[in-house]
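> Sequence and predicted structure are below.
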Amino acid sequence: MSDSTGFAGVRLGTAAGRAVVLAAVLGSGMTMLDGTVVNVALHTIGEELDASLAELQWVTNGYLLSLASFILLGGSLGDRFGRRRVFVVGTVWFAAASLLCGIAPTPGVLIAARVLQGIGAALLTPGSLAMIQGAFVPTDRAKAIGAWSGLGSIAAAIGPFVGGGLVQYASWRWIFLINLPLAVVTVVVAQRAVPETQDPNAPRRFDVLGAGLVALALGGLTYALIEWGSPLAPWALVVMALAAVGYVADERRSDHPMLPLGIFRDRTFTAANAMTLVVYAALGAVLFFLVLQLQTVSGYGALEAGLATLPITVCMLLLAAKGGELATRIGPRVPMTVGPLVMAAGTLLLVRVGADVNYWTDVLPGLTVFGLGLALMVAPLTATVLAAAPDEHAGIASGVNNAVARAGSLLAVAALPIAVGLMGDDYADPAVFDAAYQQATTICAVLLALGGVISWVTIRDPGV
């Protein structure tokens, strides 16, 4: 149990420390896995459920929408009622929604289940990082975050591999059903070994109205982007604008805001989140387009497409924790600048993926370079965001950064297909999709380079 300050004082090298990291990795890794594993199954889901491109976008974005909308509320609930407790509740919710995804008979039911799944993820995701921030002594937090980032990101990277195997040799439904045993293990480890921590100064009431307005704003914008050209798209933009204005007004007047706006007065916190928005927009779009390109244009099966992304897994496994250690020694500015630039270079190499693809010359180099940049960036970015916020707002700071990352992916997956001319069932037409892929990949490279520039201009190392 935590002391009166809300922190438990656990050391990383102890059994308790390893258990905290394990529980956090299992929980957040499950949501990361599900956030990426779906990409590899989209083609098959579209064929079996007779879904349009817009419906496939909603299968991805329904999850991201509810996750981004409610993740701040999830962080606040953890700070108030206990980070471990809310983490466990979120894990159970996520598992129940995964079951509904796995038995969904139509695209509409699957989309609804994905929205519910995102709410569960919004409860457990900020809790996973806040448990680390609250449990460990300050001197061990950076290393613990590095281990969490590396191991957790592996779950996101192996998503296409796991998904490919399940889709090709079992059914796409198993990419959701596999979450049930993972959730059981996560709950057992958390309940038995993780100390409970919370913010003793957390507000007694919660800004449910603020969370609802965020959902309306993001939902309106996402609908307008995906359904661009429909009669309802302009009205969705109106809803988005009104909800955004209402959210800012609500946060300013509320005595229990979901997001204390004063947290953005810290330049480093704001800059790191701006960089997160553009980098994770590109990251989400690259994975979305690449896996479809490999299946639709290059003729890969689901498992082959999943295996193709293995270099990212290897880079994250071997180097992500080292990225955190490097940032501890030299400061976060250089890793947060060079990482996205290296990812941009890798993305440009992936432009060559096409009908006559050679994995060893067209796919492997690009993904390896991309993975090296990601491994260099992830831990320093996370540690910088948390260090810039007061310790008592660990849940909120984690929630903000996660919400920004998911919102970036959400908007990119919604906007880029329209921007490059994809619609209807174009995802199944090799000639049309190939041309769109080239444009989308180039746009992603530009976004990643922009992320590196933002870091260089705005991030300052401690003591500078």
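Yes, it's here.
> from here on, contacts and neighbour counts on C-alpha atoms
Will do.
> what comes up buried for stretch 310-321?
For stretch 310-321, burial by neighbour count (16 or more other Cα atoms under 10 Å) applies to L310, P311, I312, T313, V314, C315, M316, L317, L319, A320, A321.
> Switch these over to JSON lines; also include secondary structure.
Output for the buried residues of stretch 310-321, formatted as JSON lines (DSSP: H, G, I helix; E, B strand; the rest coil):
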{"residue": "L310", "secondary structure": "helix"}
{"residue": "P311", "secondary structure": "helix"}
{"residue": "I312", "secondary structure": "helix"}
{"residue": "T313", "secondary structure": "helix"}
{"residue": "V314", "secondary structure": "helix"}
{"residue": "C315", "secondary structure": "helix"}
{"residue": "M316", "secondary structure": "helix"}
{"residue": "L317", "secondary structure": "helix"}
{"residue": "L319", "secondary structure": "helix"}
{"residue": "A320", "secondary structure": "helix"}
{"residue": "A321", "secondary structure": "helix"}
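> also this one, for the comparison:
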Amino acid sequence: MEQAQTASSIRIAALLVATLANFLTPFMSSAVNIALPVIGSEFASSAILLSWVPTSFLLAAAMFAVPFGRISDIYGMKKIFSYGIIIFTVASFLSAVAPSTESLIIFRILQGIGGAMIFVTGLAIITSVYPPQERGKAIGINIATVYIALSLGPVLGGIMTQYFGWRSLFYAMIPLGILILILTYWKLNDEWAECKGEKFDIKGSIFYSIVLVMVMYGFSTLPHITGIILVIGGIIGFIGFLMYELKLESPVLNVKLFKNRTFAFSNLAALINYSATFAVTFLLSLYLQYIKALDPLSAGLILVAQPVMMAIFAPIAGRLSDKFVPQKLAALGMALSTIGLFLFAFINAQTSIAFITVGLIIIGTGFGFFSSPNTNAIMGSVERKFYGVASAMVSTMRLLGQTFSMGLALMVFAIFIGNVQITTLQYPALLNSIHTVFLICTVLCFIGIFAALIKQKNKSSI
């Protein structure tokens, strides 16, 4: 007869499985971005159609994060996590054999659904098995994996695309997905379903998904009139969704969670942080390649400085958040990011590469100190039965923030540069755009410092 697993072995197994799974989606996203020109060349795709290859994944993941967070609380986190791995792995194979851009986009949507199931349950499982005094350390390790994946994505993705073709990126996900699935059933014998027997709110889930996509897609198309209409309609729809959810006994998103100041403001801080920092790589990539005339590889090696610092400091900050007030650590991280963003608001053609690298190091350190403690604060502010939904909110804030950040950058570009190809004539306008976006992001991040500091007056969680 097999000996029962000890609490320690379960924790280690859960962290291992969730951390490996946490590598999948960010690596795939960053690697696919590098491969887009090759994909576009093979399928003779238009730039707009090609842009849907990464966007379709992002939208699908955002749409399904909260519904699957709730489903995992009802039917079991391990079950939804496993199904997510299977869907992601199958979708990777289908993407690898895709015969056209349109079919690739469809398979990326499927991959996004699997991705949503993975990252909302992975964090929730870790939170379930680790006690509060050790949770920050585990969350820090888990989050560091995201930054390692983001660091390796452009480098390994570029090498694989160049020597083995873009389809190799998707093929590589298949053995990793199978390994995670085997480890899940071999090492994790427990199941976590704190809301077992409760009803699932199908209408609310559909309502939520529609208004979220309206806001995300609308913001990405600003300042066009279609984008304005979609964003306004989405915001009105979201207010209606919240009013609808308040009337239900078993809502997909328990609005009462936001009465907890820690949960509400830490989620707001996460949204602000991702909104202020996600476009940094995009902006500096253009700056380094256009203004500084660097080749893509050289630019990529410089930009790696930020995620490397994130990967180094996320576990450290996570461990510290077990001993100190996580909100103060998160605010410190936000303050460092504010300083780094402010420095970039004044770059010009003469700015040294050393200056750029220092700015990236500051932002990367700040993000590392922010993310783990802030996530620890969010997950520690709710009862066990809400872990799935809380984890889903963390993911949703990340996806929304990423979309808003890119939408902000593209909106400013549309105003300063217009819908034209960037040539030497547009370089002054490009610099003005970059300065404007970094100034706006600096203000956002500064506001985020105060959002990160706010916490519930009493220690009880919802």
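Perfect, I can see it now. All figures in this text were calculated on a predicted structure; none of them were measured in a lab.
> Distance to L259 of structure 1 added to the buried residues of stretch 310-321 of structure 1, as TSV?
Output for these, formatted as TSV (distance: Cα to Cα, whole Å):
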residue	distance to L259 of structure 1
L310	37
P311	37
I312	34
T313	34
V314	36
C315	35
M316	31
L317	33
L319	33
A320	29
A321	30
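> Out of the residues you listed, name the two that are farthest from one another.
Farthest pair in these (Cα to Cα) is L310 and A321. Separation: 18.1 Å.
> close enough to count as contact, P373 of structure 2 and L332?
No. Using Cα atoms under 8 Å, P373 of structure 2 is not in contact with L332, being 10.3 Å away.
> related to what we said a few turns ago, looking at the buried residues of stretch 310-321 of structure 1, which is nearest Y223 of structure 1?
I312 (31.3 Å).
> Please say which of P373 and L332 of structure 2 ends up with more neighbours.
P373 (36 against 19; other Cα atoms under 10 Å).
> what residue of structure 1 matches up with the more buried one?
Under the alignment (TM-score structural alignment), P373 of structure 2 pairs with P380 in structure 1.
> quick one, what contacts the aligned partner of T89 of structure 2 in structure 1?
By TM-score structural alignment, T89 of structure 2 lines up with A95 in structure 1. Listed by Cα atoms under 8 Å, 6 or more residues apart in numbering, the contact set of A95 of structure 1 reads Q117, N179, L180, A183.
> Most neighbours of all those residues, which one?
Q117 (29 neighbours).
> Report the contact partners of that one.
Y63, W93, F94, A95, A97, S98.
> helix or strand for the residue mapped onto it from structure 2, which one?
Using TM-score structural alignment, the equivalent of Q117 of structure 1 in structure 2 is Q111. Using DSSP states H and E, Q111 of structure 2 falls within helix 101-129.
> Now that helix: buried residues?
For helix 101-129 of structure 2, by 16+ other Cα under 10 Å, it's 101-102, 104-129.
> Pull out the buried positions in the longest helix that structure 1 contains.
Counting by DSSP state H, the longest helix found in structure 1 is helix 15-49. Using 16+ other Cα under 10 Å as the test for burial, helix 15-49 of structure 1 gives 16-46.
> any idea how far the aligned partner of V412 of structure 2 in structure 1 is from A23 of structure 1?
Aligned counterpart of V412 of structure 2 in structure 1: A419 (TM-score structural alignment). Distance of A419 of structure 1 to A23 of structure 1, computed by Cα to Cα, to the nearest Å: 40 Å.
> likewise V363 of structure 1?
34 Å.
> Mean deviation, the next helix or strand after the longest helix of structure 1 versus structure 2?
Toward the C-terminal end, the helix or strand that comes next after helix 15-49 of structure 1 (DSSP H and E) is helix 53-81. Mean deviation of helix 53-81 of structure 1 relative to structure 2 after superposition (mean Cα distance after the TM-score superposition for structure 1): 2.5 Å.
> what's the angle between helix 53-81 of structure 1 and helix 15-49?
Helix 53-81 of structure 1 runs at 160 degrees relative to helix 15-49, counting by axes from the mean of the first three to the mean of the last three Cα atoms, to 10 degrees.
> what's near enough to touch I180 of structure 2?
V17, L20, A21, I85.
> And the equivalent of the second one over in structure 1, how far from S153 of structure 1?
Taking TM-score structural alignment as the criterion, the aligned counterpart of L20 of structure 2 in structure 1 is L26. Here the criterion is Cα to Cα. By it, L26 of structure 1 lies 11 Å from S153 of structure 1.
> Now for the two: what residues contact both?
With Cα under 8 Å, 6+ apart, L26 of structure 1 and S153 have no common neighbours.
> does the residue mapped onto F161 of structure 1 from structure 2 sit in a helix or strand, and which one?
Structural alignment places F161 of structure 1 opposite V155 in structure 2 (criterion: TM-score structural alignment). Assigned by DSSP H and E, V155 of structure 2 falls within helix 132-164.
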